[in-house]
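Chemist: Okay, sequence plus prediction incoming.
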Amino acid sequence: MVQDGMTWLLNPPEQNLPLILADGGFDVWIANTRGTRYSCRHTSLQPNEPGFWNWSWDEMVVFDLPAVFDYVYSQTGQKAHYVGHSLGTLIALASFSEGLLVDKLKSAVLLSPIAYLSHMNTALGVAAAKVFAGEITTLFGLAEFNPKGEPVAKFLKALCDYPGVDCYDLLTSITGQNCCLNASTVDLFLKNEPQSTSTKNMVHLAQTVRDGVLAKYNYGNPNFNVMHYGEAKPPIYNLSNIPHNLPIFISYGGKDALSDVRDVELLLDSLKLHDVDKLTIQYIKDYAHADFIMGVNAKDIVYNQVVSFFNHQR
């Protein structure tokens, strides 16, 4: 969401998933989320124009992820395995449910998956979701949500003053208590991240927290929704539409405050009709949200399983 593809490469080469996969003979492509530093170009708009930021994760579902798959397919002529973490799992699940990507997809690995967010329990995240659900655009008038810019920094400082919110350890206050991070890697992470996203995207995520369903962006007015969707309420992404024979590997953590265990169980319930032999579930009791990307033992606990899963699909 507010991270680019560099986050996958913060651990040493022998401990980060892209290079482990490359060493295993896989052709690895790393995508960047729109709005982050390597994904700020547009055919006609500049990042200083509000129109550049007029999108939410719906656009990633319909345009961005399919464009990545189309490009990789055009270069390789092969279906791809997909790995997503956090927002990367949300947009993948929504895309699969809409019948997108599946013709160019071999299998999918979803680490710390987010589809439902009702039980998210980070104090900072809950406070932010409440504010964003009140349509923060009216507070800011900002199209770009830049965590390192002065207006957003002031907003975050105000959130950190909320009762029960402790921002002393910013990463923990967002992700939960990670078990297995190296301090120097965290320092590197905080130098590079967080990066910009659209304010509209933050509002959409807050709606997902508040409404308890996976739905398209709610314009806040039934008439506006009718204009965009032909109906007064935004359409739901129906995860049970995901092809039941698509090989999926899901790994989630017991200490994850963003991808809460109860929300993952809701996701798994929506996949209950999935072919049993096509769904692999891994539960890691001590892991929180960032451990899946930067954990010093992620190679042994998660990545070796991912490589084995992909090799099984070859």
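Modeler: Here it is on my side, so go on.
Chemist: CA only for contacts and neighbour counts going forward, please
Modeler: Noted.
Chemist: mind listing what residue 212 touches?
Modeler: 116, 117, 118 (CA atoms under 8 Å, 6 or more residues apart in numbering).
Chemist: Stretch 135-146 spans what distance, first to last residue?
Modeler: Start-to-end span of stretch 135-146 (CA to CA, to the nearest Å) is 17 Å.
Chemist: again, but for stretch 144-156
Modeler: End-to-end for stretch 144-156, by CA to CA: 15 Å.
Chemist: who's in contact with it?
Modeler: 50, 53, 140, 194, 195, 196, 197, 198, 199.
Chemist: out of those residues, which are inside helices?
Modeler: In helices, defined here by DSSP state H, the members of the contacts of stretch 144-156 are 140, 199.
Chemist: And the buried ones among the contacts of stretch 144-156, selectable in PyMOL?
Modeler: Buried residues among the contacts of stretch 144-156 (16 or more other CA atoms under 10 Å), as a PyMOL selection:
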select buried, resi 53+194+195+196+197+198+199
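Chemist: this is the comparison structure:
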Amino acid sequence: MVPMLLKFIQFNISSLLLNVFIYPSVSSVIIENLPPPENPFFAKEQKLLNPFRTTLNQALTCGQLIASRGFQFERHFVTTVDGYILQFQRIINPYAKAARGRSLKPILVIHGAPTSCSSFMINGPGGHIQEWINGNPPNDTSKSLAFALANREFDVWLGNNRGTTYSLNHTSLNPYKDRQFWDFTFVDMAMYDIPAMVDYMIQETGHEKIVWIGYSQGAILMPVLLAKYPEFAHKLDLNINVAPIAFYGDPNGIANLVPRARFLLKIASIYQGPVIPFLPVLDAITSILCTSNILNPICFEIYNYLFGPDRPMVSRDQIKELLSQVDQTSFKNALHVLQSINFDQIREYDYGPLKNLQLYGSIEPPVFPFENIPTYNLVLISGLNDYLAPPKNVQKLRNILRGPPLVDYVVPWPLWSHTDILLADEAFYLMHNVIIEIIRKYGEDIEVSL
């Protein structure tokens, strides 16, 4: 009875909102010559969204986005020590493969939350595969990071952390029936997901090391892992962190208004599941509504005051694409983020004084010792107008490190915001090209002095 009621509510809310808010229109964007969606959540969203689609990238799956630019792709799966089955999308560039073979530098790119691998492929219609001339990569200037890398001498792997719609499998737990499936935070991703992905890539590619690129939540994971296990850095040619978040206190904008009280712990004890229920319906509705002439300016301003306003660099049209690609994470993970804002320096999950004492031996959850992070292959990339990783928080990370990073790049554009790597018009010149040149200059084995 309850499932039928939920479906009835979803259907009627969808119909009501579409009829009330959307100006009459028929989509002129048709999905042609693309493989079927490999993700059932986004397959449902596409059915809802297709009549109102205004751009190709809206709600396409990672595989469809890759194919839409002329690349091929492979899906790979790896099982973590604690039983989560994670999915990679590996971009295959036949031109690069023919020119360089297995010598292509393997790169693992990890998304922020709540998104997935798709977030690195939705910036503009460009980024199509290009031929190599005389064994040399093309001078592609794609605004999407994944395609800018894939058109060059790199073997690009796009990871998906546990709980996203691409990584919803487990060896024994059912995400729809077992609450324990959702009993995780970014600490579990750091300790289990990242080692599993990196080790799998090393085995699959035959390289001794890979290049890591973590963005937003992805830039939390590697610092947390290395704070506890600094020796893991030996598996990385480069440890690139974009919008690094080791200190979360004092964010700007809307994030600073989010409640952080302990009563949220009670909610977590009652509800243990995904933070965004009815995901396909929600994504479709928000993407469609934020396309309308009435609501688009409101959506754009909310976006600006959440991530940092960069109106000259990010267009209103991009917001609907980002909204159509919102993905899942656990409620517990979202709560851990709120706790981190309260504590400033990221700590273990706060269960409350009694359970903390049992688990950690202290009333307060212990901080992660970020001073342990090796700096010989560490790359920090940050922005001056990033509301979630503001300059003062990035400076706290610099201050705690035992030495300067190998590269510490601050984007010179004064309005560079948290999501500009995903949506900015000049993302290639201010971000992607910088990353490419850093990898080319420092991406080989670095001599380490211990």
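Modeler: On my side now, so go ahead. Everything numeric in this text was worked out from a predicted model, so none of it was measured.
Chemist: I'd like the contacts of residue 212 of the first structure as TSV, with secondary structure and distance to residue 297 of the first structure appended.
Modeler: Shown next, in TSV, are the contacts of residue 212 of the first structure (DSSP: H, G, I helix; E, B strand; the rest coil; distance: CA to CA, whole Å):
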residue	secondary structure	distance to residue 297 of the first structure
116	coil	27
117	coil	27
118	coil	29
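Chemist: Which of those lies at the shortest distance from residue 74 of the first structure?
Modeler: Nearest to residue 74 of the first structure among the contacts of residue 212 of the first structure: residue 116, at 33.1 Å, using CA to CA.
Chemist: Map the closest one onto the second structure.
Modeler: The alignment partner of residue 116 of the first structure in the second structure, by TM-score structural alignment, is residue 247.
Chemist: now residue 270 of the first structure
Modeler: Aligning on TM-score structural alignment places residue 270 of the first structure opposite residue 400 in the second structure.
Chemist: quick one: the residue lying closest to its match once chain neighbours are set aside from residue 100 of the second structure, how far?
Modeler: Excluding its sequence neighbours, the residue lying closest to residue 400 of the second structure (CA to CA, 6 or more residues apart in numbering) is residue 371, at 5.3 Å. From residue 371 of the second structure across to residue 100 of the second structure, the span is 38 Å (CA to CA).
Chemist: likewise residue 275 of the second structure?
Modeler: Counting by CA to CA - residue 275 of the second structure and residue 100 of the second structure are separated by 43 Å.
Chemist: try residue 255 of the second structure
Modeler: 45 Å.
Chemist: can you tell me which residue is nearest the centre of the first structure?
Modeler: Closest residue to the average C-alpha location of the first structure: residue 87 at 0.8 Å, with CA atoms, centre = their mean.
Chemist: That one pairs with which position in the second structure?
Modeler: Using TM-score structural alignment to pair residues, one finds that residue 87 of the first structure aligns to residue 217 in the second structure.
Chemist: ok, now residue 258 of the first structure?
Modeler: In the second structure, the residue paired with residue 258 of the first structure is residue 388, using TM-score structural alignment.
Chemist: for the closest residue to its match other than its chain neighbours, what are its contacts?
Modeler: Spatial nearest neighbour of residue 388 of the second structure, excluding adjacent residues (CA to CA, 6+ apart): residue 251 at 5.4 Å. Residue 251 of the second structure is in contact with 341, 387, 388, 389, 390, counting by CA under 8 Å, 6+ apart.
Chemist: Please, where are all the strands along the second structure?
Modeler: Along the second structure, counting by DSSP state E, strands occupy 72-79, 84-92, 105-110, 154-159, 169-170, 210-215, 236-242, 378-382, 407-410.
Chemist: Just tell me which of those ends up closest to residue 5 of the second structure.
Modeler: Ranking those by proximity to residue 5 of the second structure (CA to CA) places strand 169-170 first, at 26.3 Å.
Chemist: Against the centre of the first structure, work out the most remote residue.
Modeler: In the first structure, counting by CA atoms, centre = their mean, residue 223 sits farthest out from the average C-alpha position, at 29.5 Å.
Chemist: I figured that one hits residue 230, correct?
Modeler: No. With contact defined as CA atoms under 8 Å, residue 223 of the first structure does not reach residue 230; the gap is 9.1 Å.
Chemist: what's around residue 101 of the first structure, how many residues?
Modeler: Counted with other CA atoms under 10 Å, residues neighbouring residue 101 of the first structure total 22.
Chemist: My read is that it contacts residue 69, right?
Modeler: Yes. Residue 101 of the first structure sits in contact with residue 69 when judged by CA under 8 Å, with a separation of 6.8 Å.
Chemist: Now residue 29 of the first structure. Nearest residue, chain neighbours left out?
Modeler: Residue nearest to residue 29 of the first structure in three dimensions, not counting chain neighbours: residue 72, with 7.7 Å by CA to CA, 6+ apart.
Chemist: Residue 417 of the second structure now?
Modeler: residue 386 (4.2 Å).
Chemist: and the one you found, what does it touch?
Modeler: 243, 307, 308, 416, 417, 418.
Chemist: Now render those as TSV, adding neighbour count and distance to residue 116 of the second structure.
Modeler: Formatted as TSV, the contacts of residue 386 of the second structure follow (neighbours: other CA atoms under 10 Å; distance: CA to CA, whole Å):
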residue	neighbour count	distance to residue 116 of the second structure
243	30	16
307	23	17
308	27	21
416	26	22
417	30	19
418	27	16
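Chemist: Of those, which is the nearest to residue 427 of the second structure?
Modeler: Among those, residue 416 lies closest to residue 427 of the second structure (CA to CA), at 9.6 Å.
Chemist: And that closest one? What does it align with in the first structure?
Modeler: Using TM-score structural alignment, the partner of residue 416 of the second structure in the first structure is residue 287.
Chemist: Same check on residue 73 of the second structure?
Modeler: In the first structure, no residue is matched to residue 73 of the second structure (TM-score structural alignment).
Chemist: can you tell me how far the nearest residue to residue 73 of the second structure once chain neighbours are set aside sits from residue 169 of the second structure?
Modeler: In space, and not counting its chain neighbours, residue 73 of the second structure is closest to residue 91: 4.6 Å by CA to CA, 6+ apart. Here the criterion is CA to CA. By it, residue 91 of the second structure lies 22 Å from residue 169 of the second structure.
Chemist: Please identify which of those two sits among more neighbours.
Modeler: The neighbour comparison of residue 91 of the second structure against residue 169 (other CA under 10 Å) goes to residue 91, with 25 against 21.
Chemist: No further questions, thank you.
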